[in-house]
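Undergrad: I would like to see how this sequence folds:
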Amino acid sequence: MLDTPSAQVPTLSLNQQATDPQGFADQLGQSFRRFGFAIVADHGIPDDLIARAWDQTKKLFELPEEEKRRYHVPGGGGARGYTPFKTEIAKDAKVVDLKEFWHVGRELPEGHRYADTMAPNIWPERPEGFRDTFIELFGAFDTAGDKLLSGIARHLGLEDRWFDRAVKDGNSVLRLLHYPPIPADAEGVRAGAHEDINLITLLLGAEEAGLELLDRDSGRWLAVKPPEGAMVVNVGDMLQRLTNHVLPSTTHRVVNPPPERRGHSRYSMPFFLHPAPDFLIESLEGTVTAENPNRYPTPITAHDYLHERLVEIGLIKK
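TA: Sure thing, here's the model as predicted:
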C-alpha cells in the first residue's frame, strides 16, 4: 500500500460556490467525470462539532461488545443502530469486511408518510450527549450535501434546486465506522472493493491512509489523500443511474495499513446521501444521446433499488 500512487483529485473550496457558482459546478462535475470523486474544503461543518463527534464515536466503539450488541437489530439490514464486526461483505467478495459500524438516520415526526420505510433511530445510553451530537452533525451534513447537489444540478444544466424535491425527507444515513486493529495475517481488507449505493457520499476521516479508488483510465488503484479537514465526496450508483453514467460511480476500497500501523484503529464518518424512498430513479433526458443511449429504460424507486443492493451486500437476507 505504501507504494500506491496518489490520485490527482483536485481540492475544491465550497466557498467558491457563493462567488462563482458556475465555476464551482464545472470543477466539481469535471472531477466527478474524471475520477468519480472530488475533495471539498471549506465544507461548513464546524470543527468543534466534528471533534465532539470523533470523541463520541471512539467512546461508543470502546463499549463492551455485549453492550453494543444490545443495539443490533437482526434482520434490520443495518438501517439503524449497531452492526457488528465482520457482518458486511462487498458485492461479489469472498470474505467479509474488517469493520463494525453504527447508523444514524433522519429523525421523522410521528405519523410521517415515510415512517413505514425509514426506521426510527436507535440511541445508546452512553456516551452522554451522543443523540444531540449526531442529530446536529446529520443536519450539518444535510446542508453541505444540498450545496453539493446544487452544484451537480448546475453542471448537468438543470435548475440549481432540482434535487430539492428528490432529497426532501430523504433516506440518508450517517455511518460511524470503526476498523479495529488487525493481525498481520488478517484475512480480507477493511472494506472490500465496492461502489456506494446512494446519490453522493460525503466522507470525513479519510486523512488516515487506506482509501483507494480504481482509476478507469489506467486500471490502477490510486490512493485518495485529502488535506486535513477536507471532505471526500464520491458519486454513488443512484446518481450514476440517474445521469446514465455521465457521472460515474467509481469502485473504491479501504486497504489494510502497513504492519507497523495494524495495531491502530481507523475511524471514519461517511454520510450516504439518499433521495426519498418514493423518488423515481429515471435517466435524465439530457444525459441520453445517440452516443450515450439509455442504459436504464425501466425506472425504479429509490426504496426498491436500496433493498436490492442491501441483499447483495449481506445486510438483508433474501
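Undergrad: please count neighbours and contacts with C-alpha atoms only from this point.
TA: Noted.
Undergrad: which parts of the stretch 51-200 of the chain are strands?
TA: With DSSP state E, counting those that start in this stretch, the ranges of strands along the stretch 51-200 of the chain come out as 81-83, 100-105, 173-179, 191-194, 200-204.
Undergrad: what residues sit buried inside the longest one?
TA: Applying a neighbour-count criterion of 16 or more other CA atoms under 10 Å, the buried positions in strand 173-179 are Val173, Leu174, Arg175, Leu176, Leu177, His178, Tyr179.
Undergrad: what helices or strands is that strand leaning on?
TA: Contact analysis of strand 173-179 by 3 or more CA pairs under 8 Å, 6 or more residues apart in numbering; DSSP states H and E lists strand 100-105, strand 266-273 as its packing neighbours.
Undergrad: and if we set it to 10 Å?
TA: Counting contacts by 3 or more CA pairs under 10 Å, 6 or more residues apart in numbering; DSSP states H and E, strand 173-179 packs against helix 47-61, strand 81-83, strand 100-105, helix 130-155, strand 200-204, strand 266-273.
Undergrad: same thing with the shortest one?
TA: When contacts are defined as 3+ CA pairs under 10 Å, 6+ apart, strand 81-83 sits against helix 65-69, strand 100-105, strand 173-179.
Undergrad: mind putting the ones you listed into CSV with distance to Arg165?
TA: Output for those, formatted as CSV (distance: least, CA to CA, whole Å):
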stretch, distance to Arg165
helix 65-69, 36
strand 100-105, 19
strand 173-179, 18
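Undergrad: let's see this one next to it:
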Amino acid sequence: MSQIPSLDIRRFDSDRDAFVAELGAAYREWGFCGISGHGISPALIDGAYEAFKAFFALPEATKRKYHVPGSGGARGYTPFGIETAKDSKYADLKEFYHVGRELPAGSKYAVVMPPNLWPEEVPSFKHYAYELYEALDALGSRVLSALALHIGLSADYFADKTNNGNSILRPIHYPPITADNIPNVRAGAHEDINFITLLVGASAAGLEVKSQKGDWVPFTSEADTIVVNIGDMLQRLSNHVYPSTTHRVVNPPGEAARKPRYSTPYFLHPNPDFLIETLPGCISADNPNRYPTPITSHEYLMERLREIKLV
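TA: Model prediction:
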C-alpha cells in the first residue's frame, strides 16, 4: 500500500471476511486507516464543532473556570501550551477540553474516573459532546471487533474489556500562528496512549503519519471519513502486530497558519483495571514476547501522562 487506505465499515456486515483482512492489513502496515460508512450524522458532527468553537472563543478567565490543576486534565479544560510530546523541548500549540464516560452511581471506577465538567456558558456543549462521545464509542467497538477477528479472537473479545473504559473525547483548538519561525508545532511527533483513536472532522490539513520507511505522509481524509489509529496499549497487547504509529500535526505554510484549526479525537481506552498482558496468539518464534511483565491500563496511563507533562 503506497498510501493510507480508507475502508467502508458497512462491509463488516456485508463482506466480513474480506473487510477484516483488508482492515488488518492496513493496520499492520500503517497503524492508521480511514473509516467511512460509519453512520454518524453530519448534523451531530457539525453541531458538536459549533459548540466546541463557542467554548474556545470564551475569554481565557472563563475557560479557566473549567481547569482543574493537578488533575492531569482528566476532565474539563487544559490551557494553551501545557501538553508536551514525549521527548520534545517545546509545548504543543493547542488548548483542549476533556469529556469522559458518565458512570453509574456507585461505580468502582469513580475513584479514577471523575465526573464531567460542563461549561454553563455554552448550553449545547453537553448535549453534542456526549452524543458524539457515545457514537464514537460504538464505532470504536465495531473496529475493535474486526481487529479481534483478524488476530484469531472472538468478535466480542473486547466488549467486556472496554464497556467501562476510561475513554476521552478531546475537542482541540489550535489557535492562529502569528509569529514566523517558531520552534513549536501544533502537535509534536507522538504516539497515542490508548487502544484506538477515532478522529472526526479535522477542519484543516496538517496531520502527518510516519511510514515504516521513515517518511512523513500527509493524511487528510474526506469529509465523511473518520481517521482511526492504533494506540500504544493495543500495540503492547498485540505484541506489535498492530503498530502504534508516530504522527504529528504540522504548522501550515503562509497565510494558512493565520487560521485556527479544530479537531476532535476520541481516545478509546480499556477499563481501568484491565490487565495489559501480551495475547498468546501474538507471540511466536519470529515475534517473541516483548512485554513479559503485565500492567493495568490505569497504571500505564499514569506513566504516560507524566511523560507528556499532564501530571
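Undergrad: single out the most deeply packed of the helices and strands packed on strand 173-179 of structure 1.
TA: strand 81-83 (a mean of 25; mean count of other CA atoms under 10 Å).
Undergrad: how much does that one stray from structure 2?
TA: For strand 81-83 of structure 1, the mean distance from the matching residues in structure 2 following superposition reads 0.2 Å, by mean CA distance after the TM-score superposition for structure 1.
Undergrad: what's the matching range in structure 2 for that strand?
TA: Applying TM-score structural alignment, one finds that strand 81-83 of structure 1 aligns to the residue range 76-78 of structure 2.
Undergrad: from the rest of the structure, what touches that stretch?
TA: Surrounding stretch 76-78 of structure 2, the residues in contact under the criterion CA atoms under 10 Å, 6 or more residues apart in numbering are 55-56, 63-69, 71-72, 94-100, 115-119, 170-172, 310.
Undergrad: nearest to His252 of structure 1, out of the helices and strands packed on strand 173-179 of structure 1?
TA: Comparing those against His252 of structure 1 with CA to CA, the closest turns out to be strand 200-204 (12.1 Å).
Undergrad: following that closest one, which helix or strand shows up next?
TA: Secondary structure here is assigned by DSSP states H and E; on that basis, the next helix or strand after strand 200-204 of structure 1 toward the C-terminus is strand 211-214.
Undergrad: and that next one, what other elements does it pack with?
TA: Contact partners of strand 211-214 of structure 1 among helices and strands, from 3+ CA pairs under 10 Å, 6+ apart: strand 191-194, strand 221-223, strand 252-254.
Undergrad: of all these, which one comes closest to Leu203 of structure 1?
TA: Of all these, the one in closest proximity to Leu203 of structure 1, counting by CA to CA, is strand 252-254 (12.8 Å).
Undergrad: what about the closest one, how far off from structure 2?
TA: Relative to structure 2, and after both are superposed, strand 252-254 of structure 1 has an average distance of 0.2 Å to its aligned residues, where the measure is mean CA distance after the TM-score superposition for structure 1.
Undergrad: so that strand matches what in structure 2?
TA: Mapping strand 252-254 of structure 1 onto structure 2 (TM-score structural alignment) gives residues 247-249.
Undergrad: go on, stretch 56-66 of structure 1?
TA: On the basis of TM-score structural alignment, stretch 56-66 of structure 1 is assigned to residues 51-61 in structure 2.
Undergrad: what residues does that stretch touch?
TA: Counting contacts by CA under 10 Å, 6+ apart, the residues outside stretch 51-61 of structure 2 that touch it are 46-49, 62-64, 77, 79-80, 95-97, 119-129, 170-175, 262-264.
Undergrad: can you rerun that using 8 Å?
TA: Taking contacts as CA atoms under 8 Å, 6 or more residues apart in numbering, the residues outside stretch 51-61 of structure 2 that touch it are Lys63, Pro119, Glu121, Val122, Ser124, Phe125, Tyr128, Pro171, His173, Tyr262.
Undergrad: which residue lines up with the third one in structure 1?
TA: Using TM-score structural alignment, the equivalent of Glu121 of structure 2 in structure 1 is Arg126.
Undergrad: circling back: make CSV out of the helices and strands packed on strand 211-214 of structure 1 and add mean neighbour count.
TA: Output for those, formatted as CSV (neighbours: other CA atoms under 10 Å):
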stretch, mean neighbour count
strand 191-194, 21
strand 221-223, 22
strand 252-254, 22
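Undergrad: want to throw the ones you listed into JSON lines with distance to Asn244 of structure 1?
TA: Output for these, formatted as JSON lines (distance: least, CA to CA, whole Å):
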{"stretch": "strand 191-194", "distance to Asn244 of structure 1": "19"}
{"stretch": "strand 221-223", "distance to Asn244 of structure 1": "24"}
{"stretch": "strand 252-254", "distance to Asn244 of structure 1": "20"}
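Undergrad: Asn294 of structure 1: which of those is closest?
TA: Proximity to Asn294 of structure 1 (CA to CA) singles out strand 191-194 among those, at 23.4 Å.
Undergrad: tell me the residues of structure 2 aligned with that closest one.
TA: Strand 191-194 of structure 1 corresponds to residues 187-190 in structure 2, going by TM-score structural alignment.
Undergrad: and the matching stretch against structure 1, how far off on average?
TA: Counting by mean CA distance after the TM-score superposition for structure 1, stretch 187-190 of structure 2 comes out at 0.2 Å.
Undergrad: what does that stretch contact?
TA: Under the criterion CA under 8 Å, 6+ apart, external residues in contact with stretch 187-190 of structure 2 comprise Thr84, Ala85, Lys86, Ser88, Asp92, Leu93, Lys94, Thr246, His247, Arg248, Val249, Val250.
Undergrad: which one of those is nearest to Leu7 of structure 2?
TA: Closest approach between these and Leu7 of structure 2, by CA to CA: His247, at 20.1 Å.
Undergrad: enumerate every residue touching the closest one.
TA: Contact criterion CA under 8 Å, 6+ apart gives Gly188, Ala189, His190, Glu191, Leu207, Glu208, Val209, Lys210 as the residues in contact with His247 of structure 2.
Undergrad: can I get those in a markdown table with distance to Arg306 of structure 2?
TA: Written out in a markdown table, the entries for the contacts of His247 of structure 2 read as follows (distance: CA to CA, whole Å):
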| residue | distance to Arg306 of structure 2 |
| --- | --- |
| Gly188 | 16 |
| Ala189 | 17 |
| His190 | 14 |
| Glu191 | 15 |
| Leu207 | 24 |
| Glu208 | 25 |
| Val209 | 24 |
| Lys210 | 24 |
